[in-house]
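J.: quick one: sequence plus predicted model below, questions after.
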Amino acid sequence: MTFDGMALEGSALEGLAYSATPHDRMPGRRGDPGWVADQLVRPDSRVIPLWRDRCLLASGGGPVTLTGPVGKAASTAAVQVALLGMDGPTAVFAADLDHPDEAEALRLCDATGAADLRTLTAALPAPVAATLAYARGLLYWNRHARFCGSCGGPTDSVDAGHVRLCVNPDCGRELFPRIEPAVIVLVESPAAEPRCLLARHRGAGPDGFSLLAGFVEIGESLEGAVRRELAEEAGVAVGKVTYRGSQGWPFPAGLMVGFVARALDERIDADGTELQEARWFTRAEILDRITAGPGSGPVDSIGGWLLRSWAGVN
């Protein structure tokens, strides 16, 4: 079966993938193991299976979601089951089929193949893509948090997959999902003609230009990260920095925070390490890249959304 019945209020960043899920995440109930178990065995509850972070596909090419006996079999075989939340009256779970080989996972879930979510997103309804990204990120974190970072002891999954608890009685640390914030920024020129800054990162092709981005460091504000990244990698100083929106990016654990910044001048000094080169592009050049050239970057990313918005085509 494929996803159905999902409704989503309009997003502030219309058209941006992974920006919202249609679920009530049930923070007040998911800590009750009995309630969670009751939801899991309901015949109408939905189970989203993933195999090693890949979506399992139905015969029509869309991602599968399971109910009834097939859903129960998948959740029983899974190394981790996590409650994503309630979609109206229906509970939605994610099941991590990490251990079976691919053929066994496909057979168990009556699926025909497996694919990376990002190859499917453009063809999926926004709530479905967001739900699959949420499932992927939560299962990935559980799989990589099986041991305590403080004492090295094993951890147990609690709170329906949203918390892990160190079982060492001398420790007992609670582990929560880790989010890695990063900033991505569209830099505008101060000149009269509208121009924006794109850079070719290390390893990119000869025309692989994109916006600048970087991870936020400890003790740093988001705006501070924008200024530091631009100065370090491109030698560009900016004045006003304006927040435009954010995007969950669970590939595996990111949060992309989008900004527009105004350069103080047009000087560029690419570092030659992270950036091979950087230059200013006119709006006409950006439109040409979008319509007939290499494009505005990945269609599912906030970077592409920022660039298309600046060019007036979102």
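T.: Arrived safely, thanks for sending.
J.: when you work out contacts or count neighbours from here on, use the C-alpha atoms and nothing else.
T.: Will do.
J.: name the single longest helix found in this structure.
T.: The residue-count maximum for a helix in the chain (DSSP state H) belongs to helix 126-143.
J.: what angle do the lengthiest strand in the chain and helix 126-143 make?
T.: The single longest strand within the chain, with elements called by DSSP state E, is strand 238-249. Here strand 238-249 points in a direction 80 degrees away from that of helix 126-143 (axes from the mean of the first three to the mean of the last three C-alpha atoms, to 10 degrees).
J.: which strands and helices sit next to strand 238-249?
T.: Using 3 or more C-alpha pairs under 8 Å, 6 or more residues apart in numbering; DSSP states H and E, the elements in contact with strand 238-249 are helix 222-229, strand 254-263.
J.: would you format those as TSV with distance to Gly235 and mean neighbour count included?
T.: Below are those laid out as TSV (distance: least, C-alpha to C-alpha, whole Å; neighbours: other C-alpha atoms under 10 Å):
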stretch	distance to Gly235	mean neighbour count
helix 222-229	9	20
strand 254-263	11	21
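J.: for the residue nearest the centre of the chain, which non-adjacent residue is closest in space?
T.: With distances taken as C-alpha atoms, centre = their mean, Trp249 lies nearest the centre of the chain, 2.0 Å away. In space, and not counting its chain neighbours, Trp249 is closest to Leu255: 5.1 Å by C-alpha to C-alpha, 6 or more residues apart in numbering.
J.: structure B:
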Amino acid sequence: MSSRPDLGPDLGPKPRLGYTESRIARAADLRTDAARIAALEADARAGVYVMGGEMIVLKQGAANEPLFGVTEAAALGAATETVFLGLVDGQPRFGHSLTPAAAEALKTRGDLLVTDLRSIAVQGLVAAEHLPPMAEAKAVLHWHARHRYCSNCGTLSHAVDSGWRRDCPNCKTQHFPRTDPVVIMLAIDGDNCLLGRSPRFVPGMWSCLAGFVEPGEAIEDAVRRETLEEAGIVCGRVRYFASQPWPFPMSLMIGCFAEATSREITIDATELEGARWFSRDEAADMLLRRHKDGLTAPPPVAIAHHIVRAWVEGEAGFG
């Protein structure tokens, strides 16, 4: 239900934010215990998420089961890397990466569905509880695929600690997975909010502005800088809303509201094809997919949907 009925239509129950509310206990203390990890791999309850590049492998069916047994996963193809994700109610979970070509070849099998994680999330192809560990696996396995050589001396490194570190045998440098922080923000001016359109968006969709946090930069400063750079809008107060893991490829979306102190828009055409102010009623219609011009907000799996909805329902803290 809307927190302030005077603000507009009832948007219905709040959907779950994609890739969050993980049930995984990461059990980081087990990662360095090779004997214990081997025992977990031999556990009959162990479940494996299988992926190759951008593709995820599912058992095709009414529920599209994403978990394979250890033996089942091995039968799909040799793993380029395996990562221990953690425990769900004491049951081990692993990520198993195939080469992109091997994953692509599995598309010919009638008992499997091979598709990308974004489609899985948007279309609800698996139970929501699987999305966080799938995001975890995809991000870490992507890191392995892109960081096989030591950035210090160029030597081929090798995975250790159950996939959570790479060691260089030459210069002994240790490398750890990284997450890229990204601010995603809704600039607000009273009963209007600022949304933009990237050329990459599906037709008719408008969303919050976003950009990477730069070295030495606070979240609030990144919000103000990105809004100014992309749309020419100056902002003052910034308020944190929520965060979301975003495994495309390995980001953390940091959702914020920003109080606009200017109105005139000047877009950066290299980043956006458009930016404009939307009224609260328009934004509500976009969330409900009933805007008179066919415009839409991002789907519920994305944090941008939740940011816009929170503002429509009066939860931004200002505006």
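T.: Received it, and whenever you're ready, just let me know what you need. All values reported here derive from a predicted model rather than from experimental measurement.
J.: superposed, what's their TM-score?
T.: The TM-score (TM-score structural alignment, normalised by the length of structure 1) is 0.86; 295 aligned residues with a C-alpha RMSD of 2.4 Å.
J.: before we move on, the earlier item: ok, which of the helices and strands packed on strand 238-249 of structure 1 comes nearest Gly152 of structure 1?
T.: Gly152 of structure 1 lies closest, by C-alpha to C-alpha, to one member of those: strand 254-263, at 24.5 Å.
J.: give me the contacts around that closest one.
T.: For strand 254-263 of structure 1, the surrounding residues in contact (C-alpha atoms under 8 Å, 6 or more residues apart in numbering) are 179-190, 222, 236-249, 302-303, 306.
J.: with stretch 230-247 of structure 2 instead?
T.: Outside stretch 230-247 of structure 2, the residues within contact range by C-alpha under 8 Å, 6+ apart are 17-20, 135-136, 138-139, 187, 209, 220, 223-224, 227-228, 251-268, 271-272, 275, 303, 307, 316-317.
J.: any idea how far the alignment partner in structure 2 of the residue nearest to the centre of structure 1 lies from Cys235 of structure 2?
T.: Under the alignment (TM-score structural alignment), Trp249 of structure 1 pairs with Trp246 of structure 2. From Trp246 of structure 2 over to Cys235 of structure 2 the distance is 25 Å, taken as C-alpha to C-alpha, to the nearest Å.
J.: over to Cys193 of structure 2?
T.: According to C-alpha to C-alpha, Cys193 of structure 2 stands 12 Å off from Cys235 of structure 2.
J.: got any residues that touch both of these two?
T.: With C-alpha under 8 Å, 6+ apart, Cys193 of structure 2 and Cys235 have common neighbours Ala187.
J.: re the thing from before, now, of the contacts of strand 254-263 of structure 1, which are buried?
T.: Among the contacts of strand 254-263 of structure 1, those classed as buried by 16 or more other C-alpha atoms under 10 Å are 181-190, 222, 236-238, 241, 245-249, 302-303, 306.
J.: which SSE is Ala284 of structure 2 in?
T.: Using DSSP states H and E, Ala284 of structure 2 sits within helix 280-287.
J.: how about the residue of structure 2 sitting at the aligned position of Ala270 of structure 1, nearest residue that isn't a chain neighbour?
T.: Aligned by TM-score structural alignment, Ala270 of structure 1 pairs with Ile267 of structure 2. In space, Ile267 of structure 2 comes closest to Ala231 once its chain neighbours are excluded; the distance is 4.3 Å by C-alpha to C-alpha, 6+ apart.
J.: ditto for Asp33 of structure 2
T.: Asp161 (7.8 Å).
J.: what is the equivalent residue in structure 1 for the one you found?
T.: Asp161 of structure 2 maps onto Asp159 in structure 1, by TM-score structural alignment.
J.: and the gap between the residue of structure 2 most remote from its centre and Leu30 of structure 2?
T.: Relative to the mean C-alpha coordinate of structure 2, counting by C-alpha atoms, centre = their mean, the farthest residue is Asn170 (34.3 Å). Going from Asn170 of structure 2 to Leu30 of structure 2 by C-alpha to C-alpha gives 26 Å.
J.: also Trp277 of structure 2?
T.: Applying C-alpha to C-alpha, the value for Trp277 of structure 2 to Leu30 of structure 2 is 50 Å.
J.: now do Phe257 of structure 2
T.: Using C-alpha to C-alpha, Phe257 of structure 2 is found at 39 Å from Leu30 of structure 2.
J.: just give me the match in structure 1 for the residue nearest to Ile267 of structure 2.
T.: Matched by TM-score structural alignment, Ala231 of structure 2 corresponds to Ala234 in structure 1.
J.: next: Glu214 of structure 2.
T.: Counting by TM-score structural alignment, Glu214 of structure 2 corresponds to Glu217 in structure 1.
J.: how about that match, what does it touch?
T.: When contacts are counted by C-alpha under 8 Å, 6+ apart, Glu217 of structure 1 is found next to Ala225.
J.: distance check, it against Gly248 of structure 1.
T.: 18 Å.
J.: again, but for Ala231 of structure 1
T.: Distance from Ala231 of structure 1 to Gly248 of structure 1, by C-alpha to C-alpha: 26 Å.
J.: do the same with Pro89 of structure 1
T.: From Pro89 of structure 1 over to Gly248 of structure 1 (counting by C-alpha to C-alpha), the distance is 25 Å.
J.: wait, doesn't Trp277 of structure 2 sit right on Leu195?
T.: Yes - counting by C-alpha atoms under 8 Å, Leu195 is a contact partner of Trp277 of structure 2 at 6.5 Å.
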